[in-house]
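[1] what follows is a predicted protein model with its sequence.
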Amino acid sequence: MTLKQLHTFYWVCRLGGFAAAAEHLHTTQSAVSMRIQDLERSLGVALFDRSQRSARLTAKGQELVKDAEQLITLATHIRHRIGDPQVLSGTVRLGVTEFVAVTWLPELVTAINKNYPSVVVELDVDLTLNQLQKLQSGDLDLAVLPGPIEQPGLTNVSLGSVEFAWMASPKLGVPRSRLTPRDLHDWPLLTLTRDSNLHRLLGTWFEENDATFRRVDVCNSIGVLAALTIAGLGVSFLPWQHFAHEVQAGRLQLLDLTPKLPDLEYFAVFEKRQTQPLSQTIAMLAQRHSTFGKAGERRGPAKAHVARSARPRRQPAERAERQVLQEDGLPELCGPGSCRSPPS
């Protein structure tokens, strides 16, 4: 019996099949079958009932699942705590949203390459909903998402918050005076897709303030959303520091809306069971290299509205290492793609 055999057995059980485990382990299905057969021979018992179309765990197999997970977790702990970081190796499948990808992701990947030269990073840029599904199915080891993601068995490490502000092109003619949600009825609203956390946040905000949209155009790319706003096609709620240079250049203007909306906090999310040795390590590295502001600390788009000038980006600050186990939820921000206008 070897750790590799137990590791393969664990992933067959976790992903529900030999083919899925083979894909996850970057090997062939025949290699997975051989490891399971060798494990069964070494134990002298059948772990899977192969009399049916799909292999199912026997009673002995069910008993082994928890023990196998504990052994893998212990091996992970030893490797992480005792081993030399320079010799850590393997593949980390990291999922991020588009906004993370265009801000501090390059700095994070550079830090991973420097600190763990034998680690290979597989990047996946997608919508938060899709990233969460991949994380739950075992297709991702770690995801950087707006949240927290309140699901059983997941750990959330705070990476800071993003401050958003209402913006529009000056040529749209939106008044610079203080506005309410009802005042936005006169202009089209540009926002992220309906299943995004931001879209739901705005919907709740308008509903609580007895306001309605005249027209809503949705898009699943925050970059395209900003381009549409600059073109004068509507008002939108954008991360103000990221587009501060557009305000300074006069292509966008900050709108003074009240009441204010909360910031969007981002988290590195991974499984608490820790069968992937690098997930927590990369999460802590992401915490140090994130350029998002400290959670709960507002950096002043309202002041920028008065000054009409861009502020320099805040340098990354040391984040308090905080891991929170949450239960049940599904937020989302953005991802790559094209825009669409829903039927009126």
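    In hand now; what should we look at? Numbering: from 1, shown residues only.
[2] drop to CA atoms for contacts and neighbour counts, all remaining ones
    Will do.
[3] list the contacts for S290?
    For S290, the contacting residues are 104, 108, 159-160, 316, by C-alpha atoms under 8 Å, 6 or more residues apart in numbering.
[4] please tell me how far F213 sits from W187.
    8 Å (C-alpha to C-alpha, to the nearest Å).
[5] could I get the full set of helices for this structure?
    Secondary structure of the chain (DSSP state H): helices located at 3-15, 18-24, 29-43, 59-82, 98-101, 105-115, 128-137, 197-208, 222-230, 244-248, 279-289, 301-307.
[6] any chance of those helices in a markdown table, plus mean neighbour count and distance to A268?
    Output for the helices of the chain, formatted as a markdown table (neighbours: other C-alpha atoms under 10 Å; distance: least, C-alpha to C-alpha, whole Å):
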| stretch | mean neighbour count | distance to A268 |
| --- | --- | --- |
| helix 3-15 | 19 | 22 |
| helix 18-24 | 19 | 21 |
| helix 29-43 | 16 | 31 |
| helix 59-82 | 15 | 18 |
| helix 98-101 | 20 | 11 |
| helix 105-115 | 16 | 12 |
| helix 128-137 | 19 | 11 |
| helix 197-208 | 16 | 16 |
| helix 222-230 | 21 | 20 |
| helix 244-248 | 19 | 26 |
| helix 279-289 | 21 | 6 |
| helix 301-307 | 15 | 26 |
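[7] take the one below as the second:
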Amino acid sequence: MQIELIETFLDLCETRSFNRTAERLGVTQSTVSGRISALEKALGQKLFDRSRSGTQPTLQGLRFEPHARGLRHGWTEARHAVGDAGSRPATIRIGIQHDLVNAHFSDLIAAFRLSLPDTAFFFEADYSAQMCADLTTGKEDLAILFSPRFHPDLYFETLGEVTYVMVSTEVERLEEVRRETYILPHFSDAIPHAHAALHPTLVDASLSIGQNAAMVALLRSMGGTAYVMQSSVADLTADRTCRLIPDAPPITQTVFAGVNQRFRHRPVHRRLLACLRDHFAFARQPEPRRPARGVRA
């Protein structure tokens, strides 16, 4: 089975550019053209139209696309099944957002292992874009991420929220924050937009960081003002590295679980999702409702 023909076809459906697909796959443009020609010859149908305005799938190409995705996932499943055969336990590959690898991560691992004791787990910290790509191709079985990239093959579920708050080594109030020593947060695709709405005068800061651990290390080494995860504040204030800026509004980031649609209802994935719901349940607890005026609680 020449799976590279399917991979090239699906990538070209996404990029609509032979040059871009060649760059992403690490091959030459002539190789991409050759693979598409070979696939078209095997199917007996033209799959793409090329013009000055770009590359577009033909009607036959659009009809073939969902079947190509199915072929790719079938191949991935077959490789996993063969690789996990024998006496070794099945391996579940899980991607997790860098900022979620914290003190509570071990609790999540323990819950996974308790729920699936005969399963081996491979965890990899990564960023959302790569995890979504790996879910699509079947390289990962589950992802815990900040920024879903919606795709027909992927299913996302909201788990909860994490909170980022502003701390500083040099000031005590928001009005005193200096752009020259401010570090912009870029922990997800959504946070820069939320931050710009809250602090339009700080968006021109010259330094930006995309990982909480790096932000904490930078504050310790060179000082300044920045947003960090709420879970990091206790350590930063305990050793008097930073102080909390109480009048700066917090920024919340939604946490999502992502799986491939083909795996969503499998028993293993249902157990993993159940563990994640329990783990993040604290972030979804509603506030107690106040009784209406004149009504006893």
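    Arrived safely. Everything numeric here is computed off the predicted structure, so don't read it as measured data.
[8] distance to P152 of the first structure added to the helices of the first structure, as JSON lines?
    Below are the helices of the first structure laid out as JSON lines (distance: least, C-alpha to C-alpha, whole Å):
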{"stretch": "helix 3-15", "distance to P152 of the first structure": "15"}
{"stretch": "helix 18-24", "distance to P152 of the first structure": "22"}
{"stretch": "helix 29-43", "distance to P152 of the first structure": "29"}
{"stretch": "helix 59-82", "distance to P152 of the first structure": "17"}
{"stretch": "helix 98-101", "distance to P152 of the first structure": "25"}
{"stretch": "helix 105-115", "distance to P152 of the first structure": "27"}
{"stretch": "helix 128-137", "distance to P152 of the first structure": "10"}
{"stretch": "helix 197-208", "distance to P152 of the first structure": "19"}
{"stretch": "helix 222-230", "distance to P152 of the first structure": "29"}
{"stretch": "helix 244-248", "distance to P152 of the first structure": "38"}
{"stretch": "helix 279-289", "distance to P152 of the first structure": "17"}
{"stretch": "helix 301-307", "distance to P152 of the first structure": "36"}
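[9] nearest approach to L145 of the first structure belongs to which of these?
    helix 128-137 (6.2 Å; C-alpha to C-alpha).
[10] and the closest one, how far from the second structure on average?
    Once the two models are superposed, helix 128-137 of the first structure sits on average 2.2 Å from its counterpart in the second structure (mean C-alpha distance after the TM-score superposition for the first structure).
[11] if we can go back for a sec, ok, which of the helices of the first structure comes nearest W166 of the first structure?
    Of the helices of the first structure, nearest to W166 of the first structure by C-alpha to C-alpha is helix 301-307, at 9.3 Å.
[12] now the closest one: which residue numbers in the second structure?
    Following TM-score structural alignment, helix 301-307 of the first structure has no partner segment in the second structure.
[13] distance from that helix to the middle of the chain?
    29 Å (C-alpha atoms, centre = their mean, to the nearest Å).
[14] so what secondary structure elements neighbour that helix?
    strand 253-254 (3 or more C-alpha pairs under 8 Å, 6 or more residues apart in numbering; DSSP states H and E).
[15] with the second structure overlaid, report how far the strand it packs on is off on average.
    Strand 253-254 of the first structure sits 0.8 Å off on average (mean C-alpha distance after the TM-score superposition for the first structure).
[16] can you check which part of the second structure that strand sits on?
    Aligned by TM-score structural alignment, strand 253-254 of the first structure falls on residues 243-244 of the second structure.
[17] hmm, who's touching the matching stretch?
    Looking at what lies outside stretch 243-244 of the second structure - C-alpha under 8 Å, 6+ apart - the contacts are 165-169, 171-172, 233, 236-237.
[18] of these, which is the most crowded?
    Among those, the one with the most neighbours (other C-alpha atoms under 10 Å) is V167, at 30 neighbours.
[19] which ones are touching that one?
    With C-alpha under 8 Å, 6+ apart, V167 of the second structure has these contacts: 225-228, 233, 242-245.
[20] keep only those that stay in contact in the first structure.
    Shared contacts between this structure and the first structure among the contacts of V167 of the second structure (both residues aligned by TM-score structural alignment, their matches' C-alpha atoms under 8 Å) comprise 225-228, 242-245.
[21] post-alignment, the strand ranked longest in the second structure versus the first structure, mean distance?
    Secondary structure of the second structure per DSSP state E: the longest strand is strand 154-168. Superposing on the first structure places strand 154-168 of the second structure at an average distance of 1.5 Å from its equivalents, by mean C-alpha distance after the TM-score superposition for the first structure.
[22] pull out the buried residues from that strand.
    Buried residues in strand 154-168 of the second structure, counted by 16 or more other C-alpha atoms under 10 Å: 154-156, 158-162, 164-168.
[23] could you redo those residues as JSON lines and give each row distance to M131 of the second structure?
    Converted to JSON lines, these look like this (distance: C-alpha to C-alpha, whole Å):
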{"residue": "L154", "distance to M131 of the second structure": "11"}
{"residue": "Y155", "distance to M131 of the second structure": "13"}
{"residue": "F156", "distance to M131 of the second structure": "12"}
{"residue": "T158", "distance to M131 of the second structure": "16"}
{"residue": "L159", "distance to M131 of the second structure": "17"}
{"residue": "G160", "distance to M131 of the second structure": "18"}
{"residue": "E161", "distance to M131 of the second structure": "19"}
{"residue": "V162", "distance to M131 of the second structure": "19"}
{"residue": "Y164", "distance to M131 of the second structure": "22"}
{"residue": "V165", "distance to M131 of the second structure": "26"}
{"residue": "M166", "distance to M131 of the second structure": "28"}
{"residue": "V167", "distance to M131 of the second structure": "30"}
{"residue": "S168", "distance to M131 of the second structure": "32"}
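[24] wait, P148 of the first structure touches N156, no?
    Yes: contact criterion C-alpha atoms under 8 Å: P148 of the first structure and N156 qualify, at 6.4 Å.
[25] quick one: common contacting residues for the two?
    Common contact partners of P148 of the first structure and N156 (C-alpha under 8 Å, 6+ apart): 267, 326.
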